[in-house]
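# Sequence unavailable; structure follows:
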């Protein structure tokens, strides 16, 4: 494992501003999540919004990725490529994942959206995934081990009858798009590096209705679907380890008190 970057106060402020813009972009995108809209249209609006705020979308061109966001409906776990062929319909659930680069700093966040009335099963999956993120964030404090994030997420999801995707994980972020450490969402208790003030990383559990395994689309090399075509959900925040706890940098609705 490479070195985990401890951010300076100046870097933390820059990352905080980018993280807030990423979260504002999700709020902006919500108005376009409705029946009949294409995921490409949502992506176009997202790119316009990000650029109008003096930032650039981190995903566009990243390792050849063609779009400004990842939009992953229903059985797509992550890295869904927005397209004009994907038209939203009632009952759909979808994750929109935004990463911004503002003044050279990265902010990364995602959340679930629904189109019209969704099934009870879909609602329960989304609620469980949201709570998994909450549980992971509760573990963020100096001296704790990164493995405890995955331990509490996996324990809760499994108890609710779901599986945790293990092929994708959270990651350090801020100076680069993907930094150390790798933040697993299924791991053993008290394992992994120790959290220290100034570390910034994402927690982004992906929870499946069925089996945990992902299948990558052979045509585009990006889209990760559930192996059994069952639903998947994901939420993501960028978090900072403080001297006494944590700050959720992508929380613009004051859902998480700074500790």
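Ah, there it is. Bear in mind that the values here come from a model prediction, so they are computed numbers and not experimental data.
# CA only for contacts and neighbour counts going forward, please
Fine.
# Disregarding flanking residues, what is the spatial nearest neighbour of residue 67?
Nearest residue to residue 67 in three dimensions, chain neighbours excluded: residue 60, at 4.9 Å (Cα to Cα, 6 or more residues apart in numbering).
# Comparison target below:
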């Protein structure tokens, strides 16, 4: 343990998290391939659920929280930022859908999210998705042994603001992860560098910027789960789980461990060769 609250993993435990992370990566890839006009968010949920269970893993989200979340994925369409409940909603050309997915392998969690365009979308929406995903990688690349959580937060905020007038959602954050899906510390998507808990080998975090074309202000829908932008502007959400190893950053929910993007950004890759 680090301090009195942060869960530090052994290399063997990180390997189990990598197994969970690869299940999540494959589930998200399967859902991405299934996104098209006319498909329902409930059908996407079944794709992810089938994939996770076929691997002998357990969905992290199903039954989570209060009221219990009723599905395997979160499917958040257009102005929905996060925690959308999949069901009968039919996707149409021009929509964007954010898919958040978690899986458990032998008690260890993986958690990641992508935003997918349904057919062609306007240029500003494509750019929103690019900025949000790249801000995730800038945040991941800022993690260093001996650094602070705020270094990750600042890197995300700095990149987003350098790209245009976007809203960065502040009410929902990344988080520690391991034996539970949500552990300390919180990982905000804004903040000052050099602040917050210190980063240490064996710490695993889920980093997840949520960015909008308008306001950062959000509201929760009548279902007590779905978070939407107050001004109705479109949102994007990307997430990865990573562990800090003795060698650097290992993105447990990326098929290549994050190697290509980390090396592109000059950050140390911490996974297997």
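Thanks, I have the structure now. Note that the structure is a prediction, hence the values are computed from the model and not measured.
# Give me the TM-score for this pair.
The TM-score (TM-score structural alignment, normalised by the length of the first structure) is 0.96; 257 aligned residues with a Cα RMSD of 1.3 Å.
# if we can go back for a sec, burial check on the residue nearest to residue 67 of the first structure, number of neighbours?
Look at residue 60 of the first structure: counted by other Cα atoms under 10 Å, it has 16 neighbours.
# Against residue 89 of the first structure, how distant is it?
Using Cα to Cα, to the nearest Å, residue 60 of the first structure is found at 26 Å from residue 89 of the first structure.
# try residue 131 of the first structure
Residue 131 of the first structure is 26 Å from residue 89 of the first structure, by Cα to Cα.
# What are the boundaries of the strands in the stretch 101-250 of the first structure?
105-114, 163-164, 170-172, 179-183, 200-203, 206-208, 214-216, 224-226, 232-234, 237-241, 246-248 (DSSP state E, counting those that start in this stretch).
# Where in the second structure does the longest one fall?
Think strand 105-114 of the first structure. Strand 105-114 of the first structure lines up with residues 108-117 of the second structure when matched by TM-score structural alignment.
# ditto for the shortest one
Aligned by TM-score structural alignment, strand 163-164 of the first structure corresponds to residues 167-168 of the second structure.
# What is the mean deviation of the matching stretch from its aligned residues in the first structure?
Compared with the first structure after the fit, stretch 167-168 of the second structure shows a mean deviation of 1.2 Å (mean Cα distance after the TM-score superposition for the first structure).
# Nearest residue to the residue nearest to the spatial centre of the second structure in space, ignoring adjacent ones along the chain?
The structure's the second structure has its C-alpha centroid closest to residue 239; by Cα atoms, centre = their mean the separation is 1.9 Å. Distances taken as Cα to Cα, 6+ apart place residue 208 nearest to residue 239 of the second structure, at 4.1 Å, with adjacent residues excluded.
# And that neighbour, what's its match in the first structure?
Checking TM-score structural alignment: residue 208 of the second structure goes with residue 204.
# I'd say its match and residue 235 touch.
Yes: proximity of residue 204 of the first structure to residue 235 meets the contact threshold set by Cα atoms under 8 Å, at 5.4 Å.
# overlap in contacts of the two?
When contacts are counted by Cα atoms under 8 Å, 6 or more residues apart in numbering, residue 204 of the first structure and residue 235 are jointly contacted by 110, 133.
# Those two: which is more packed in?
residue 204 (27 against 23).
# Do a quick rundown of the helices in the second structure.
Using DSSP state H, the helices assigned to the second structure run over residues 11-34, 41-54, 123-141, 149-163, 259-264.
# any chance of those in CSV, plus distance to residue 103 of the second structure and mean neighbour count?
Output for the helices of the second structure, formatted as CSV (distance: least, Cα to Cα, whole Å; neighbours: other Cα atoms under 10 Å):
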stretch, distance to residue 103 of the second structure, mean neighbour count
helix 11-34, 6, 21
helix 41-54, 7, 20
helix 123-141, 20, 21
helix 149-163, 24, 22
helix 259-264, 22, 16
